[in-house]
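Enquirer: Let me see the structure of the following:
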Amino acid sequence: MDPNAFQRGGQVAGYYQRPQPPPRQLFDPNSVRGPPPNYQAEQHMRQAQYLDQIASVEVANVAMSSSEREEKEAFRTRLEKVVHEVCAANPDRLPEVSLESFGSFKSGFANAGSDMDLVIVLPDGSPFTADFGLLEDDLPRALEKRLLQLGYGARLLSRTRVPIIKICQKPHASLLDKLREERDKWDALDNEKKYPHLFPEGGEDDEENVAAAAGGAEAKPDKTAPVTLSAVNESGTTETEVNGNAKAVAQQAATNGSAPGPQNTNTASALSSNPEPIQQARPKRDNRPFTRERRMGPLDFPSNGVGIASDINFFNPLGLHNTQLLRCYSLCDPRVQPMVFFVKSWAKRRKINSSYSGTLSSYGYVLMVLHYLVNVARPAVLPNLQLPWRPNAQSTLMGGSRVECDGWVVDFWRNEDEIIKAVKAGQMSSNHESLGSLLEGFFRFYSSMGGGPQFHWVGSVLSLRSPNGILSKENKGWVKAVTQEGEGKKVQHRYLFCIEDPFELQHNVARTVTHFGIVAIRDEFRRARRILTAIGFGQTHDQDGELLDELVEKEVVAPAADVDGSAQVSAAANTASGIARPDASGSNMRDGVLQKPARFPQNKQSSPMNSAKARPPQPRQFNFTDRDAFPTLGRAKANSSARTTTTTTPQKFEVSEMSEISGDRARAYLEEVKRKKAEADAELTATGAAEAVLGGE
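Expert: Purely as a prediction, here's the structure:
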């Protein structure tokens, strides 16, 4: 009765003298077995060769040329002169500033034709602050007005996290007229509509309360008085103010002649703090179908034909440090830049790279690539520049470049010369995979399909600064969407997809990703994984196309009428109601457009009732107290008087009183059953899609 007697290679019980692997079991023909290791290597080799081939072509096409960089740098210089002109016109209010580039243009990750990101920077030791307001004579509004006068396309976005001016070099005449007309309309508004955050709702009583807090119960706020950038407290030191009510309170105190005593200082400091009340977001129901590509508005700049496009940020001090961090990562390995170029190009072609449409920004995809190269690839391609590791003792140690910016600690290995020397000496990484091999692992990791490590979209937070690169949403407190209100705008923070900013630890880079956006992003990673899997097996992938095929969102065309003349539901009605059918991957897709879960259209059968009317009949609701509500087949029809009245108490049905189903009534009954079944199927499909996003696989 030795249990090892029927095991090939088994040992006699009790004879083991040293630890040995368990005995091999007999062959099981029903067991699920993966491909042998050598076949897996062949699959990976095919996938890497495919990615290497298309990446070599794509990266060469999307990389920004030196001539384009020089042209954009010249445009930045011209814009900086305009900024200096505006500041010199009002030296008491506006400081001397410089206009510097940051973002992908500075880090080296900018694709050809991409926008140029610029930021207002104050010189060191300046008594002013870069936290500019939105008043008419403050820098954002004044600069927008001057740019329009000079013939540039300029539009101030005031509801973003920080004020941003979108600029285009050569706007069309019609576009420039619309932008100027919009600015004239804003200038014509009264101050209560221009600055609603300075005038709380409630009428005169609220204004009196604000004036009283400023230093006098008799005082009323001066709606047209300018607001100074700084105020002097009781000890004579300069305290920087911020936007919003604090500026109005401080200016009102100055207008009324009240001394800047302790009461005024405390009130201003209380109002100048960041808006603390955070309300839970209550998303409004939106019945419009989700489209990955944002519809252009009348004031939006076209992607082509308007010259160089640029964004000017007015308060983004951490953006410069983020840019330097990404630039240092790009210098750590020659494969980083082309990998980022390829992933950004893939996301753009598949239309999942727009924060305005509910998907992810290019900055988010860069952090996803860096996370894979630092924490997932083995051996690691990149070191974590925010950790103490250094390749040699001559490198700058942790803390050598530590600074505090906007209340956050900034510390990373930022010496470019030291990084370049370590790369040339071969001290940075022992990973020698090809670019295609790294891309294959990148798509496999974020698709959460196949073997190896996988990213858990539901509960994980990408944290580039952390030792392992992953935190949990619960530990971060990023489990519910919230809306932050302040200074006349609302900023919504979503946490469906979480990427922690390397320095501003409370900022989710993926906060703009909506429910439909994260479904679209995950669908694209799965599509890429299906294509690469088919290539690995040497199979065709005609259903998904090529990896870099551009997604074209099509309008649904109304189908032709039925043979009996009954019309189908129009395309406009389908679009408005969000009717969709699940595709092969389980998502509600229609011609590349992810649709919201909704009822399926009613099935239509050819019948006299359908041919008589343009729309299908609406079956009457069953009355459970009606004797004819549940008829049986083969029985004689009951008298019409038998169902003229209904009672609240159940009655006993006699066999003779049961009626058979007539032809029209049978068809109506069948339509009702089919409709309910279609609704149940649609609800099941929508539930499955939601669980895939919120509950994992």
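
Enquirer: okay, CA-based contacts and neighbour counts for the rest of this
Expert: Will do.

Enquirer: Quick check: buried residues in the host helix or strand of Tyr39?
Expert: Using DSSP states H and E, Tyr39 maps to helix 37-62. Buried positions in helix 37-62, judged by neighbour count with 16 or more other C-alpha atoms under 10 Å: 43-52, 55, 58-59, 62.

Enquirer: quick one, strands of the stretch 151-300 of the chain?
Expert: 153-157, 164-168, 230-232, 238-240, 278-280 (DSSP state E, counting those that start in this stretch).

Enquirer: Make sure Thr540 is actually in contact with Arg530.
Expert: No - the criterion here is C-alpha atoms under 8 Å, and Thr540 misses it with Arg530 at 10.6 Å.

Enquirer: just to revisit the earlier point, helices and strands around the helix holding Tyr39, which ones?
Expert: helix 336-349, helix 435-447, helix 515-536 (3 or more C-alpha pairs under 8 Å, 6 or more residues apart in numbering; DSSP states H and E).

Enquirer: now for these, which one comes closest to Asn245?
Expert: helix 515-536 (34.8 Å; C-alpha to C-alpha).

Enquirer: by contact count, what packs against that closest one?
Expert: Against helix 515-536 (3+ C-alpha pairs under 8 Å, 6+ apart) you get helix 37-62, helix 435-447, helix 663-694.

Enquirer: closest to Asn245 out of those?
Expert: helix 663-694 (39.7 Å).

Enquirer: got the angle between that closest one and helix 515-536?
Expert: For helix 663-694 against helix 515-536, the angle by axes from the mean of the first three to the mean of the last three C-alpha atoms, to 10 degrees is 80 degrees.

Enquirer: what's the offset of helix 663-694 from the middle of its chain?
Expert: 32 Å (C-alpha atoms, centre = their mean, to the nearest Å).

Enquirer: Count the neighbours of the nearest residue to Ala528 once chain neighbours are set aside for me.
Expert: Closest residue in space to Ala528, ignoring its immediate chain neighbours: Leu547 at 6.1 Å, by C-alpha to C-alpha, 6 or more residues apart in numbering. For Leu547, the count of nearby residues is 19 (other C-alpha atoms under 10 Å).

Enquirer: compare with the first, here's sequence two:
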Amino acid sequence: MAGAGGSSWVPWYEHASPVLYLEQLLGNVLKEVDMPLEERDAKLKFADRLQSLTQKAILKEYPNTHTNVALRGFGSFASGFALKGSDMDMVLMINGPDKEKLNFKDIANALKQSFKADGLGVYIISNTRVPIIKICEKPPAWFWEEQEKLETQAAVEASAFKAGDGKNVVGDGANNSETSHSMTNAGVSGEHSSESEAEDEEEKEARLRRKRVTEMANKTNAPKNSKVWYRERKLGKSDFPKSDAGILCDINMDNPMGLENTHLLRCYAACDVRVHPMATFVKAWASRRKINSSRDGTLSSYGYVLMVIHFLVHIIQPPVLPNLQHPQDWPGLQDLLHDEQSQFFADAINGHWIHYVRNVDALNYYGSKNISPNTMPVGRLLTEFFSYYGDPISGGHSWQGHVISLRTRHGGVLDKGEMGWNRATSEMVNGIEVRQRYLLAIEDPFETNHNVGRTVTNEGAGVMRREFKRAVSILRGMIGRGTPREDLMEEWVDKVVVDEGGQGEGNVGRGPVATDGPLSITASLARIGM
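Expert: Okay, here's the model as predicted:
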């Protein structure tokens, strides 16, 4: 395309300065956030400890049953995309003729007692489709005292409810997450089901916190219809601390879909050496900017990895990765498909068809041959990734209309309207109301009626879009000056943000700015709109 005066026009993301900046930044970020081998080894050892305790507890609880019990890793630690200091996710898989005789609630309580006796901090999120066990390797001194108070309070409230005073403790959003740990979102699956199953009750807590802060703000100069929203929720009374607590781990139960999602990501990472650093960088960026928490209304880290892989399969041209669910479209994979061990894995889980090339060793061999038609460095891939999601006017992702679909052939983009994903809905699952949102639509690779981005709220969608736009603005602004005007990876610190009644997507935080924040003497109200 010719520019003014006959000069050749070059898109901003092809210019050398932003690409070189990202290449340099990438190296520094990977040094900071990549999980060291020592930490990985410690977590594998901790997993072995949990496995031993689990098998003993199950044998004690069910001495005469014929079952095979195994704790298996899933999520980012198992897929290879974990950052330094991240939590572990495991799933308890039970197979055998007596499986139906086992009760997940009883199993969770048995494991809790076993872990507690071994000195671990533990509590159970019980009001989900299946219980979720939260574990802390080195619980602080106050944890057990706080747990005893909460369990006593929960027992009193449960007794009062049974006596007929009409108070439903589970449905009381003011207290659930801090008293009974009864966080609900039954029926949600995927790689990080523990995070998304807990989201609905966490959102209730966040809404109540915003209401309290808004009431305080109204006593100052904030407008009557304003509200306050935080990107990162404050820890509850008995939440495990983020540091000095050893290894943190969530144990889910009976989640075969999560295992397959995890393995699919491992397979994609094996195809090309650029996948891991690019996904790690995007995860680290989202973490620094506080837009990576499904519990707080943004997107899980799993969702960001799907966005990266989808971009490398479907959007960048030529593509970096094959579509492992349609390997026939990629000539380089044909030889692998003649190998019996790397044939399509095909099975049905809960009525969903699972099929993809799953032999990691074979895909590692494929990746080592460097036969991808795309030879761009990671810095260049990142500039185009940020452009695609942060500059929709230039033909990028439509947040309003597009569904990100990894499994789809020829383009990987579906229409929200055609899928019926153009407005939020509610459904009852096991007697619990589950909110389905589609502000950011990411189709699960296997469970195609599940939106991985369902946790993204109006506020969350707004800040995510602005962060992508901020990234584009920083990178584009380097052209002609060579240096960024601000640090792309600058850590976000929550301040009080006033939104004057804005309800629509992308309208959050555009209200007037006051001079003092109601929660901090030193923090002023900050405008986050661009």
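
Enquirer: possible to save the helices and strands packed on helix 37-62 of structure 1 as JSON lines with mean neighbour count?
Expert: Shown next, in JSON lines, are the helices and strands packed on helix 37-62 of structure 1 (neighbours: other C-alpha atoms under 10 Å):
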{"stretch": "helix 336-349", "mean neighbour count": "22"}
{"stretch": "helix 435-447", "mean neighbour count": "22"}
{"stretch": "helix 515-536", "mean neighbour count": "21"}
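
Enquirer: any chance you could map the strands in the stretch 1-150 of structure 1?
Expert: 98-102, 116-121.

Enquirer: what's the closest of these to Leu325 of structure 1?
Expert: strand 98-102 (11.2 Å).

Enquirer: show me the contacts for Gln55 of structure 2.
Expert: 69-70 (C-alpha atoms under 8 Å, 6 or more residues apart in numbering).

Enquirer: Now do it against Ile247 of structure 2, distance only.
Expert: Distance, Gln55 of structure 2 to Ile247 of structure 2, by C-alpha to C-alpha, to the nearest Å: 20 Å.

Enquirer: same deal with Ala141 of structure 2?
Expert: Taking C-alpha to C-alpha, one finds Ala141 of structure 2 at 16 Å from Ile247 of structure 2.

Enquirer: Likewise for Ile315 of structure 2?
Expert: 37 Å.

Enquirer: for Asn218 of structure 2, same thing?
Expert: Counting by C-alpha to C-alpha - Asn218 of structure 2 and Ile247 of structure 2 are separated by 41 Å.

Enquirer: Gly5 of structure 2 too?
Expert: 61 Å.

Enquirer: what about the strands in the stretch 401-550 of structure 1?
Expert: 403-405, 408-410, 460-463, 470-472, 482-486, 489-493, 499-500.

Enquirer: follow-up on the earlier one: export the buried residues of helix 37-62 of structure 1 as CSV, with columns for distance to Thr483 of structure 1.
Expert: Shown next, in CSV, are the buried residues of helix 37-62 of structure 1 (distance: C-alpha to C-alpha, whole Å):
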residue, distance to Thr483 of structure 1
Gln43, 47
His44, 45
Met45, 47
Arg46, 47
Gln47, 43
Ala48, 44
Gln49, 46
Tyr50, 44
Leu51, 41
Asp52, 44
Ala55, 40
Glu58, 40
Val59, 39
Val62, 37
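
Enquirer: These: which two are farthest apart?
Expert: It's Gln43 and Val62 that sit farthest apart of the buried residues of helix 37-62 of structure 1, by C-alpha to C-alpha, at 28.2 Å.

Enquirer: Would you mind giving the residues in structure 2 matched to stretch 369-382 of structure 1?
Expert: Using TM-score structural alignment, stretch 369-382 of structure 1 lines up with residues 308-321 of structure 2.

Enquirer: The strands of the stretch 151-300 of structure 1: which one's closest to Lys178 of structure 1?
Expert: Nearest of these (C-alpha to C-alpha): strand 153-157, 9.8 Å.

Enquirer: Helices along the stretch 201-350 of structure 2, start to end?
Expert: Counting by DSSP state H, counting those that start in this stretch, one finds helices in the stretch 201-350 of structure 2 at the ranges 256-271, 275-288, 301-310, 334-337.

Enquirer: Tell me, how many residues neighbour the alignment partner in structure 2 of Ser114 of structure 1?
Expert: Aligned by TM-score structural alignment, Ser114 of structure 1 pairs with Ser86 of structure 2. Residues near Ser86 of structure 2, counting by other C-alpha under 10 Å, number 15.

Enquirer: Over to Gly96 of structure 2?
Expert: 11.

Enquirer: residues in contact with Ile352 of structure 1?
Expert: 292, 359-360, 517, 520-521.

Enquirer: tell me which of those are still there in structure 2?
Expert: Checked against structure 2 using both residues aligned by TM-score structural alignment, their matches' C-alpha atoms under 8 Å, the contacts of Ile352 of structure 1 keep these contacts: 292, 359-360, 517, 520-521.

Enquirer: Quick check: of those, which lies closest to Ala89 of structure 1?
Expert: Among those, and counting by C-alpha to C-alpha, the member closest to Ala89 of structure 1 is Leu360, at 39.6 Å.
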